[in-house]
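Student: sharing a model prediction with you, sequence too.
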Amino acid sequence: MSSRAAIEEAIEWSACLRDESLLPSERHAFERWLDADPLNAQAWNAVQGQVQRVLMPAGETHARRVLQAPRPSRRHLLRGALAIAGMGVVTQVLRQPGMPLAEFSADLRTGTGERLNTQLADGSRLVLDAQSAVDIEMGTDVRRLSLRTGKIILDVSHDPRPFNILTTFGSVQANGTRLMVAAYESFTHVWALGPGVRISTRSNAQLALQPDQGARFNDLIERLAANRSGESTWQDGWLNVQDWSLGDVISALQPYRRGILRVSPNAARLRVSGVFSLDHSDRALAALAQTMPLRIQRYSDWWVSVDLA
């Protein structure tokens, strides 16, 4: 199946699955479609992400009107809400993280809820978080890894060749050490899990990190508070947070869920501490609802909204 066909089918399923009268046979058909081709799962996640980016700024009422309309109208409204016509949706969604024009051609990549642990040609050990993608280059004089999206933990082997991790906003150099690098839309996060980690930004700002130190950078570099160190605990399937915003916790859970996981701006500001399972995100959401003043609404299995109770 082509990428364009997968995206068009994902839009059709988006309209279908939000129908309260959905038949069990239809849900089973959707699950078979989702599992039939990795391209289908990527298309589904990309379309849901695009729906969230477009509908949520318009407000909860507008989102509900679109998503709860009768099925034929819902399909039309979804396309209208995405501001698409003809194949416009294909061009837009193909550029979203997780789709072929963005990450499908990466040397290594992971899907929703998937982590990958592998050894590189130089003996370094690489772990990819869910929905992550990297390119790898091992040359005579250099070792280079480009982080396209997501998060990695890297145990870098000792070698005369430098090891550079390239991101949108600059690079991180390491040799014979361990570190975590996370690519976000507006910045990159780095945690030094061993000695000898150095950041260089596009504007030539530089910072050397000591073990257990972290930093956020784009053109500038800002040290991260110690309570953010739990960012690197995902390798074993757990998220260990200390005084994080709920919005950041929800963002960390999203790569482990198919569909949309939305948190309202007011709820996103709540502070959270605890240990949550990434591989069982429904349990994590239930634990949050039990200990915080939250209301979790499920419009379908593929659209979950978190708001203040």
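Tutor: Good, I have the coordinates.

Student: make it CA atoms for all contacts and neighbour counts henceforth
Tutor: Will do.

Student: helices along the stretch 101-250 of the chain, start to end?
Tutor: Here the stretch 101-250 of the chain has its helices, by DSSP state H, counting those that start in this stretch, at 246-253.

Student: got another one to weigh against that:
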Amino acid sequence: MSGSMVDPRVRDSAIDWMVRAQSGLMSAAEHQALQQWRQASAEHEYAWQRVSSLSLRLQPGAKLLADATARRALESAGVDPQRRRQMLKCLLALGLFGGVAWQGADSTLVRSALATYRTNIGERRRWALADGSSLWLNTASAVNLELTAQRRSVQLVEGELALDTPAESASLQLLTPDAVLYGRGAHWLVRHDRLGTQVTVLRGLAQVSARRHSLPVPLQAGWQTRIDRQGVAAPSRVDPFMAQAWLRGILPAERMRLDQLLAELSRYRPGFLRCSEAVAALRVTGSFQLDDTDAALALVANTLPVRIERRTRYWVTVVPA
């Protein structure tokens, strides 16, 4: 089932089964029912494997009933399975289980786990699609894909993609949480982060609109724009070679603030990477390897009056030398 979309109803069933399994209250009959549900179809098993990969299972919340208050609240729901699952989800949302937050089936975490294609932190991958298109995903990215005779749609759940479609291909819709794009035979770069969506057209033409503003803005090759809650920003020229640097594993910096550089590098490594306020505004110029962020940090330390302070492998701070 690799590369397939999961039916929302199957996805929700898988999530409910995971919540039950996490509760510690499943009976032997329910365990058997879960196995039967997983074995009923390849899609069920695929959805279960995706949901099971959620980081929720690796958090302190895996021992859900260690908290006495949470245990009493769950027991107060009685024996009705639906009431108990709802109570469990509420407790997770309130952070009563080890600080784990549960945002339901529409959370980015869940949607990323169930996406058609996804990458882990520090991973970049390319896929050759059935229609002749090429899809690249940058670090920690997720995409849902539907390419059929009736519908051609790509949904960027999170992260960054490059999509190169054949010149003779049919019109395609690309969605992000902020933006809606339409184009035909185009080569796009699209990134979504907390500031909005950035769109770059390398070839062809795209019609770009904000989710809340239906009036599209044409974006030609060699131009870039950003979309957020305010709408579509005025397009600006972009260097295509530099815009594609991440595809070559390079992060170029031209007098970039140090805190901005570290924010970019942090996308490619697990844990925390930050700097003290005393050095945040220092300017950096250079090319940094995305596949070796430790080497990139060493280059920063050799270039600027800073040193790298490591509490652990996953907690790194850049401070004054």
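Tutor: That came through fine. Keep in mind the model is a prediction, meaning the values are calculated, not measured.

Student: quick one: TM-score?
Tutor: The TM-score (TM-score structural alignment, normalised by the length of the first structure) is 0.67; 244 aligned residues with a Cα RMSD of 3.6 Å.

Student: strands of the stretch 151-300 of the second structure, start to end?
Tutor: 152-164, 172-175, 179-183, 187-193, 196-203, 205-210, 213-220, 223-228, 231-232, 236-237, 250-257, 272-275, 283-289 (DSSP state E, counting those that start in this stretch).

Student: would JSON lines of these with mean neighbour count and distance to residue 137 of the second structure be doable?
Tutor: Conversion of the strands of the stretch 151-300 of the second structure to JSON lines gives the following (neighbours: other Cα atoms under 10 Å; distance: least, Cα to Cα, whole Å):
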{"stretch": "strand 152-164", "mean neighbour count": "21", "distance to residue 137 of the second structure": "5"}
{"stretch": "strand 172-175", "mean neighbour count": "20", "distance to residue 137 of the second structure": "14"}
{"stretch": "strand 179-183", "mean neighbour count": "22", "distance to residue 137 of the second structure": "18"}
{"stretch": "strand 187-193", "mean neighbour count": "21", "distance to residue 137 of the second structure": "10"}
{"stretch": "strand 196-203", "mean neighbour count": "23", "distance to residue 137 of the second structure": "14"}
{"stretch": "strand 205-210", "mean neighbour count": "22", "distance to residue 137 of the second structure": "20"}
{"stretch": "strand 213-220", "mean neighbour count": "15", "distance to residue 137 of the second structure": "22"}
{"stretch": "strand 223-228", "mean neighbour count": "22", "distance to residue 137 of the second structure": "19"}
{"stretch": "strand 231-232", "mean neighbour count": "20", "distance to residue 137 of the second structure": "23"}
{"stretch": "strand 236-237", "mean neighbour count": "12", "distance to residue 137 of the second structure": "23"}
{"stretch": "strand 250-257", "mean neighbour count": "16", "distance to residue 137 of the second structure": "15"}
{"stretch": "strand 272-275", "mean neighbour count": "19", "distance to residue 137 of the second structure": "22"}
{"stretch": "strand 283-289", "mean neighbour count": "17", "distance to residue 137 of the second structure": "17"}
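
Student: export these as a markdown table, with columns for distance to residue 33 of the second structure.
Tutor: Shown next, in a markdown table, are the strands of the stretch 151-300 of the second structure (distance: least, Cα to Cα, whole Å):
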| stretch | distance to residue 33 of the second structure |
| --- | --- |
| strand 152-164 | 32 |
| strand 172-175 | 37 |
| strand 179-183 | 41 |
| strand 187-193 | 39 |
| strand 196-203 | 43 |
| strand 205-210 | 44 |
| strand 213-220 | 46 |
| strand 223-228 | 45 |
| strand 231-232 | 48 |
| strand 236-237 | 56 |
| strand 250-257 | 49 |
| strand 272-275 | 41 |
| strand 283-289 | 49 |
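
Student: closest one to residue 120 of the second structure among those strands?
Tutor: With Cα to Cα, the closest approach to residue 120 of the second structure among the strands of the stretch 151-300 of the second structure belongs to strand 152-164: 10.5 Å.

Student: counterpart of the closest one in the first structure, which residues?
Tutor: Under TM-score structural alignment, strand 152-164 of the second structure corresponds to residues 143-155 of the first structure.

Student: average offset of that stretch relative to the second structure?
Tutor: Stretch 143-155 of the first structure, aligned to the second structure and superposed, deviates on average by 0.6 Å (mean Cα distance after the TM-score superposition for the first structure).

Student: ok, how many other residues are close to the closest residue to residue 97 of the first structure other than its chain neighbours?
Tutor: Of all residues not flanking residue 97 of the first structure in the chain, residue 103 sits nearest, at 6.4 Å (Cα to Cα, 6 or more residues apart in numbering). Neighbours of residue 103 of the first structure under the rule other Cα atoms under 10 Å: 23.

Student: please say which position in the second structure residue 103 of the first structure maps to.
Tutor: So, by TM-score structural alignment, residue 103 of the first structure is matched to residue 112.

Student: dump the residue contacts of its match.
Tutor: Contacts for residue 112 of the second structure were tallied using Cα atoms under 8 Å, 6 or more residues apart in numbering; they are 118, 141, 142, 143, 157, 158.

Student: swap in residue 283 of the second structure?
Tutor: By Cα under 8 Å, 6+ apart, the residues touching residue 283 of the second structure are 255, 256, 257, 258.

Student: that one -> the first structure?
Tutor: Match for residue 283 of the second structure (TM-score structural alignment): residue 271.

Student: alright, I will stop here.
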